[in-house]
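> need the 3D shape of this:
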Amino acid sequence: MLEIIQSGGWMMVPIIISSILALGITVERFWTLRAGQIAPRDLLARVWGWMKNNQLDSARIKELRASSPLGRVLAAGLINSRHGRQIMKESIEEVASHEIHEMERNLNALGTIAAVAPLMGLLGTVFGMIQVFSEIMTQGTGQANLLAGGISEALITTAAGLIIGIPALVSHRMLQRRVDEIVVFMEQEAIKLVDVLHGDREVADSSEAA
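Here you go, the predicted model:
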């Protein structure tokens, strides 16, 4: 394996660095973007319980804010609920925007690696082919084994770039899909909270829906 990497030339260095970054981002994001950790499905039901039992005080809101990103979104709405529906929605959207930004952290970098890694591999192959044709110009085509070996080495970078780029692209799409699903769920929960606190929905019905 080391010989293959060395034969790929200096373009293998950025490709290897890209592979390490892609792996690190993928593992970290899959671990962080766990739906149960970001948007627990029973969280809104707990808030309904606090409201019914008159337990929704500053301590509960502080606990809610510290529990999860969805908790911070709901807490922002609860804190501003007395200022009217529009202010409550704006405060939820402001906090939700920040939380979505955090969930999407490093996904652009992963997508960039998925797009650039094959191109770096192709660039390495182009450099390799230039060297091969330079050898043809100086030594002629009599040494077929040498030329075949040079072409094989030139193609190593393309293979390496594809090996990095394809999994990175798949991971990026999967992670982006996970973020989208979490965001939709958070929006639904926030809408339920707004509707209940401003009379458009009954708490009992919302609890059952949650």
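> C-alpha only now, for contacts and for neighbours.
Will do.
> what about the longest helix in the chain?
helix 144-197 (DSSP state H).
> packing partners for that helix?
The contact analysis (3 or more CA pairs under 8 Å, 6 or more residues apart in numbering; DSSP states H and E) places helix 144-197 against helix 2-7, helix 12-32, helix 69-79, helix 85-103, helix 107-139, helix 203-209.
> any idea how far that helix is from the chain center?
Taking the mean C-alpha point of helix 144-197 and that of its whole chain, the gap between them comes to 9 Å (CA atoms, centre = their mean, to the nearest Å).
> what about the residue sitting furthest away from the middle of the chain, which helix or strand?
For the chain, the C-alpha farthest from the mean C-alpha position belongs to residue 142; by CA atoms, centre = their mean, that distance is 52.0 Å. Counting by DSSP states H and E, no helix or strand carries residue 142.
> also this sequence, please, to line up against the first:
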Amino acid sequence: MPMLESLLVPYRQFDEFLDLGGWVVGWIVLCALVMWTLVLERSWFLLRIYPQLRNDCVREWREREERTSWTAQRIRTAMVSELRLAMESGLPIIRVMVPMSPLLGLLGTVVGMLQVFDAMTAARSADTRAMADGISHAMIATMAGLVVSLLGLFCAHLLGSRVKLETAKLNDLLDAAP
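Below is the predicted model of the structure:
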């Protein structure tokens, strides 16, 4: 039984965090889960799947007999664009989650402050315990939204830079093909 208790500690701490932050933190966590799922999927694609697609594209270009005509160059441009679009898939959703997280945190701040004002109105005085609960909701929601947003911003920039770099490399590979 002690082992089960120790395994449940992270779950209990997470559940306590959700309770302290209010219902908005649940939406921020959902936003973070969607964002991290996409970040991991895009990372997997760029590390494992894209190299094979790039190699297939380069092989197909090198197997072409004619590579200098206007038509051949348009085909080359289409090949590069197709792979770039495959690499960028999912990035727009990650970029939407970045500003959405702090906005949800702001919503949590407003909800928490409304709880403070409701507590003050109900008690007809400044009940510090009730006010502290509302302020706790407000600050935890704000913090959670900002943390998710900052991490998402970093990942979106990292993935976007990698897409630009890989697109430039692909252009070079197809130009240099003898």
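> residues contacting the most centrally placed residue in structure 1?
A centroid search over structure 1 (CA atoms, centre = their mean) returns residue 107, at 3.9 Å, as the residue closest to the centre. The neighbours of residue 107 of structure 1, taking CA atoms under 8 Å, 6 or more residues apart in numbering as the test, are 25, 172, 175-176.
> can you check residue 164 of structure 2 too?
The contact partners of residue 164 of structure 2, taken as CA under 8 Å, 6+ apart, number zero.
> show me what it aligns to in structure 1.
Using TM-score structural alignment, the partner of residue 164 of structure 2 in structure 1 is residue 180.
> likewise for residue 133 of structure 2?
Using TM-score structural alignment, residue 133 of structure 2 lines up with residue 149 in structure 1.
> just checking, residue 137 of structure 2 touches residue 17?
No - taking CA atoms under 8 Å as the definition, residue 137 of structure 2 is not a contact partner of residue 17, at 9.8 Å.
> who has more neighbours, these two?
Shown here are residue 137 of structure 2 and residue 17; by other CA atoms under 10 Å, residue 137 has more neighbours (28 against 17).
> ok, the residue nearest to the more buried one when sequence neighbours are not counted to residue 50 of structure 2 distance?
Counting by CA to CA, 6 or more residues apart in numbering, residue 137 of structure 2 lies nearest to residue 21, which is 4.2 Å off, once chain neighbours are set aside. Using CA to CA, to the nearest Å, one gets 40 Å for the distance from residue 21 of structure 2 to residue 50 of structure 2.
> likewise residue 30 of structure 2?
Using CA to CA, which is the criterion applied here, residue 30 of structure 2 is 28 Å from residue 50 of structure 2.
> what does residue 5 of structure 2 give?
Computed with CA to CA, the distance linking residue 5 of structure 2 and residue 50 of structure 2 is 43 Å.
> more neighbours: which of these two?
Each of residue 5 of structure 2 and residue 50 had its neighbours counted (other CA under 10 Å), and the higher figure belongs to residue 50 (19 against 10).
> okay, and that one sits in which element?
With elements taken from DSSP H and E, the one containing residue 50 of structure 2 is helix 50-63.
> who touches that helix?
Residues lying outside helix 50-63 of structure 2 but in contact with it, judged by CA under 8 Å, 6+ apart, are 67, 76, 79, 83, 87, 170, 173-174, 177-178.
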